[in-house]
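Novice: Below are the sequence and a predicted model for it; my questions follow.
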Amino acid sequence: MSAQETSRVLVALATRLAAADEGQSGALWRLTQESRQLDANLVRLPADASVPGHVEAELDVLLVVVDGAGHLDDGVSLQELEPGVVAWLPKAAPRGLRAGPRGLAYLTVHRRRPGLTIGGRTAVAEEGGEAACALDRVCPACGRMRAEARAPFCSWCGEEVGAA
């Protein structure tokens, strides 16, 4: 691509949701442009599924509900989620989601995670990859390192990875 990106439509969320197989869950779409400063994922939770409460220590996340309904658990109360609701999930704040009986589809947007570094050098070498002790933090769906070892979903691609 040229040095200057051009503005363009990337996805029609309703169309992407409609085209997904019934019962398909997890990340249905993700922002993939190389020069981006943001990450974004369209995620669908099946009926009555949940993202257990957790804390994202590094990033604020904007969550936009596009289909279905459910609840946001901020650690103190449950807040209603329905299409059109925009929620702010500040870094270091507890968060959990629970889909309603029709499921829940939402778009998350946050600052792109920088590559992990150690002493100014990237943690993943040109060859060899991550140290063996960190393999449990590698997402099986996208192959990237999860920042939070106990996070139930990959913060890069949105796929469920289970608690470590």
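Specialist: Perfect, thanks for sending it.

Novice: hey, let's count contacts and neighbours off CA atoms from now on
Specialist: Fine.

Novice: Can you mark which positions in the helix or strand harbouring H54 are buried?
Specialist: Here H54, judged by DSSP states H and E, is contained in strand 50-55. Neighbour-count burial for strand 50-55, counted by 16 or more other Cα atoms under 10 Å, picks out S50, V51, P52, G53, H54, V55.

Novice: same check, this time on stretch 17-31
Specialist: So for stretch 17-31, counting by 16+ other Cα under 10 Å, buried means L17, S25, G26, A27, L28, W29, R30, L31.

Novice: if we can go back for a sec, and the strand holding H54, how far from the chain's centre?
Specialist: For strand 50-55, the distance from its own C-alpha centre to the chain's C-alpha centre is 12 Å (Cα atoms, centre = their mean, to the nearest Å).

Novice: what helices or strands is the following helix or strand past it leaning on?
Specialist: Moving toward the C-terminus from strand 50-55, the next helix or strand (DSSP H and E) is strand 61-73. When contacts are defined as 3 or more Cα pairs under 8 Å, 6 or more residues apart in numbering; DSSP states H and E, strand 61-73 packs onto strand 78-81, strand 86-89, strand 94-111.

Novice: could I get the ones you listed as TSV with mean neighbour count and distance to S35?
Specialist: Shown next, in TSV, are those (neighbours: other Cα atoms under 10 Å; distance: least, Cα to Cα, whole Å):
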stretch	mean neighbour count	distance to S35
strand 78-81	16	32
strand 86-89	16	25
strand 94-111	20	13
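
Novice: between those strands, which gets nearest to V65?
Specialist: Proximity to V65 (Cα to Cα) singles out strand 94-111 among those, at 4.2 Å.

Novice: So which of the buried residues of stretch 17-31 sit within strands?
Specialist: G26, A27, L28, W29, R30 (DSSP state E).

Novice: Would you format those as TSV with distance to L89 included?
Specialist: Formatted as TSV, those follow (distance: Cα to Cα, whole Å):
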residue	distance to L89
G26	19
A27	18
L28	21
W29	20
R30	19
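
Novice: Okay, one more to line up with it:
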Amino acid sequence: MGDQGGSTGPEEEPLARMLCDVTALTEAPASAGVLWKLSEPGRQLDANVVHLPPGRRVDPHVEPDLDVLLLVVAGDGTVTGSGGEENLTTGGLLWLPRGSRRALAAGEQGLSYVTVHRRRPGMTIRAARPEPARSALRVQEDLADPVRPVGEQGVRRRAL
């Protein structure tokens, strides 16, 4: 076929390839938080490998825009939502529909999981809400900072 749209050459075909070894990442995680994230240019998905050490948690939050799949790859823990608490174990696949409230807590072995969702849209300005919702991505990014243990009252502590 001929040159279309003024391009200077043939388009390169996207190549399937291995991105990381999730088992190796989660066998001895270096820290809490995001261990890996998908950063390929032109992608339509976002994905992260996240680790919560034993007794740590992701505070309750709502993802208003995106459905999220969460696959537990190591450890155990719980997810708490409007429907109550559910145990998470290795191999468990959880659907978190947009608009649902959820919190995660790591068990005695810690909790490592993969999240996958449609690529996050650009920043939008929304009307103020009585209780501000935090996006799951922001919570995961916050995990790089020290997080409060399960059961401790008050706000998350951050290193200054």
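Specialist: Yep, that arrived. Source: prediction; values computed, not measured.

Novice: returning to that earlier point: how about the helices and strands packed on strand 61-73 of structure 1, which one is nearest L13 of structure 1?
Specialist: That would be strand 94-111 among those, by Cα to Cα, at 8.7 Å.

Novice: The closest one: average distance to aligned residues in structure 2?
Specialist: Superposed on structure 2, strand 94-111 of structure 1 shows a mean distance to its aligned partners of 0.6 Å (mean Cα distance after the TM-score superposition for structure 1).

Novice: got the contact list for that strand?
Specialist: Identification of contacts with strand 94-111 of structure 1 by Cα atoms under 8 Å, 6 or more residues apart in numbering yields 37-56, 59-75, 89.

Novice: whereabouts in structure 2 does that strand align?
Specialist: Counting by TM-score structural alignment, strand 94-111 of structure 1 falls onto residues 101-118 of structure 2.

Novice: Name the nearest residue to the counterpart of A47 of structure 1 in structure 2, sequence neighbours excluded.
Specialist: When structure 2 is aligned by TM-score structural alignment, A47 of structure 1 is paired with P54. Spatial nearest neighbour of P54 of structure 2, chain neighbours left out: G110 (3.9 Å); criterion: Cα to Cα, 6 or more residues apart in numbering.

Novice: Surely A57 of structure 1 and K91 touch.
Specialist: Yes - counting by Cα atoms under 8 Å, A57 of structure 1 does reach K91; the two are 5.3 Å apart.

Novice: and the gap between the residue nearest the centre of structure 2 and P54 of structure 2?
Specialist: Compute the mean C-alpha point of structure 2, and by Cα atoms, centre = their mean the closest residue is T115, 4.5 Å away. Using Cα to Cα, to the nearest Å, one gets 19 Å for the distance from T115 of structure 2 to P54 of structure 2.

Novice: ok, now P121 of structure 2?
Specialist: Taking Cα to Cα, one finds P121 of structure 2 at 32 Å from P54 of structure 2.

Novice: Which of the two has more residues huddled nearby?
Specialist: Neighbour comparison, P121 of structure 2 and P54: the larger count goes to P54, with 19 against 8 (by other Cα atoms under 10 Å).

Novice: contacting residues for P54 of structure 2?
Specialist: A106, G107, E108, Q109, G110, L111.

Novice: what does D76 of structure 2 give?
Specialist: N87, L88, T89, T90, A106, G107, E108, Q109, G110, L111, S112.

Novice: The fourth one matches what in structure 1?
Specialist: This points to T90 of structure 2. In structure 1, T90 of structure 2 lands on P83 (TM-score structural alignment).

Novice: Pretty sure its match sits against H71.
Specialist: No - the criterion here is Cα under 8 Å, and P83 of structure 1 misses it with H71 at 11.8 Å.

Novice: So between these two, which is more surrounded?
Specialist: Between P83 of structure 1 and H71, counted using other Cα under 10 Å, the more crowded position is H71 (18 against 15).

Novice: what residue of structure 2 takes the place of that one?
Specialist: By TM-score structural alignment, H71 of structure 1 lines up with T78.

Novice: Hmm, its match is touching T90, no?
Specialist: No - T78 of structure 2 lies out of contact with T90 (Cα under 8 Å); the separation is 11.6 Å.

Novice: any idea how far E85 of structure 2 lies from R43 of structure 2?
Specialist: 33 Å.

Novice: and if you look at E11 of structure 2?
Specialist: Taking Cα to Cα, one finds E11 of structure 2 at 16 Å from R43 of structure 2.

Novice: and if you look at V147 of structure 2?
Specialist: V147 of structure 2 sits 30 Å away from R43 of structure 2, going by Cα to Cα.
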